[in-house]
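Student: Mind looking at a prediction? Sequence and model below.
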Amino acid sequence: MMKFVLKTLINAAAIGAAAWLIKGIDLTGADWGHKALTLVLVALVFGVVNFFVKPLVKLFSLPLFILTLGLITFVINALMLLLTSYASGQLSLHFKVEGFVPALLGSLIISIVAWGLHMVVRDED
């Protein structure tokens, strides 16, 4: 359970960094506490999307993985961030990604920040 909470908090920090750095990724809220709660909830939605949808998309795009030598992963990650934005809108969370280019840049930042935080905060496995 602790591992799940830690991964969710790392994803929330990575999404927060992307929202802070990329102009087309918006995180709105009245105060710091509301934004922090929104980030955690968006990180949960992001985790669910990556757990259920991403493996199916990767399976169906296997020929593109081979053809592009894996570079299609960046596009798939951007699409997962756009899907997270859509699902967050349906859940009335104040998180929005406005277009493919901000999603692509945001997914790169989320990947880098999450990777860095996972290197700093090690699992006990």
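Tutor: Structure's in. What do you need?
Student: From here on, just use CA atoms for contacts and neighbour counts.
Tutor: OK.
Student: Measure how far the helix or strand where Ala36 lies is from the centre of its chain, please.
Tutor: For Ala36, the host element (DSSP states H and E) is helix 32-60. From the chain centre to the centre of helix 32-60 is a distance of 6 Å (C-alpha atoms, centre = their mean, to the nearest Å).
Student: what about versus this one:
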Amino acid sequence: MLPYEPCLRLPARRLRCRMSAAEQRLWCLLRGKQVLGVQVYRQKPLLGYVADFYAPAARLVIEVDGSQHLTEKGLEADARRTAALEALGLMVVRFDNLQVLTETTAVMEKIFRVVCERVRR
């Protein structure tokens, strides 16, 4: 089990109840082991962060970014988060809300490819 801050459990639960439209659409396609039989969790605490989606078997974090991530401050925070998660051996894949909502098939193809590469034995 990867380390996380226990104080993030309650905020993660709250985030699960307030997912964006893009997160909801992606969750419908990821839940129930729909991608190569790989379990995916939503709003998963990892280190001091809450990842939008986490597939432990693929060691993959999927982030769905809103407009706040496009600011200079947001980009810097995302870079720190990505570096910290990658230091644990995780891969971080980012999509913005618009991509998920308008290019859903391409987003799922990318996720499928990454999961396929990372769960190979």
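Tutor: Noted; the coordinates are in hand. Keep in mind that what you see is a predicted model, and the values were worked out from it rather than measured.
Student: And the TM-score between these chains?
Tutor: In this superposition the chains share a TM-score of 0.31, using TM-score structural alignment, normalised by the length of structure 2; 63 aligned residues with a C-alpha RMSD of 4.6 Å.
Student: if we can go back for a sec, show me what the helix holding Ala36 of structure 1 is packed against.
Tutor: With contacts defined as 3 or more C-alpha pairs under 8 Å, 6 or more residues apart in numbering; DSSP states H and E, the packing partners of helix 32-60 of structure 1 are helix 2-21, helix 72-90.
Student: Which of the three states applies to Phe95 of structure 2?
Tutor: The three-state label for Phe95 of structure 2, taken from DSSP: H, G, I helix; E, B strand; the rest coil, comes out as strand.
Student: Just give the closest residue to it, not the sequence neighbours.
Tutor: Once flanking residues are discounted, Phe95 of structure 2 sits nearest to Val64: 5.0 Å by C-alpha to C-alpha, 6 or more residues apart in numbering.
Student: nearest spatial neighbour of Gln43 of structure 2, skipping sequence neighbours?
Tutor: Leaving aside its chain neighbours, Gln43 of structure 2 sits nearest to Asp52 (4.6 Å; criterion: C-alpha to C-alpha, 6+ apart).
Student: how much space between Ile10 of structure 1 and Ile76 of structure 1?
Tutor: As for Ile10 of structure 1, its distance to Ile76 of structure 1 is 20 Å (criterion: C-alpha to C-alpha, to the nearest Å).
Student: now the helices for structure 2?
Tutor: Secondary structure of structure 2, counting by DSSP state H: helices at 9-17, 21-30, 72-86, 97-102, 104-119.
Student: buried stuff in the longest one?
Tutor: If I follow you right, that is helix 104-119 of structure 2. The neighbour-count criterion (16 or more other C-alpha atoms under 10 Å) identifies 104, 107-108, 111-112, 115 as the buried residues of helix 104-119 of structure 2.
Student: closest to Cys17 of structure 2 among the residues you listed?
Tutor: Relative to Cys17 of structure 2, the closest of those is Thr104; by C-alpha to C-alpha it sits at 21.8 Å.
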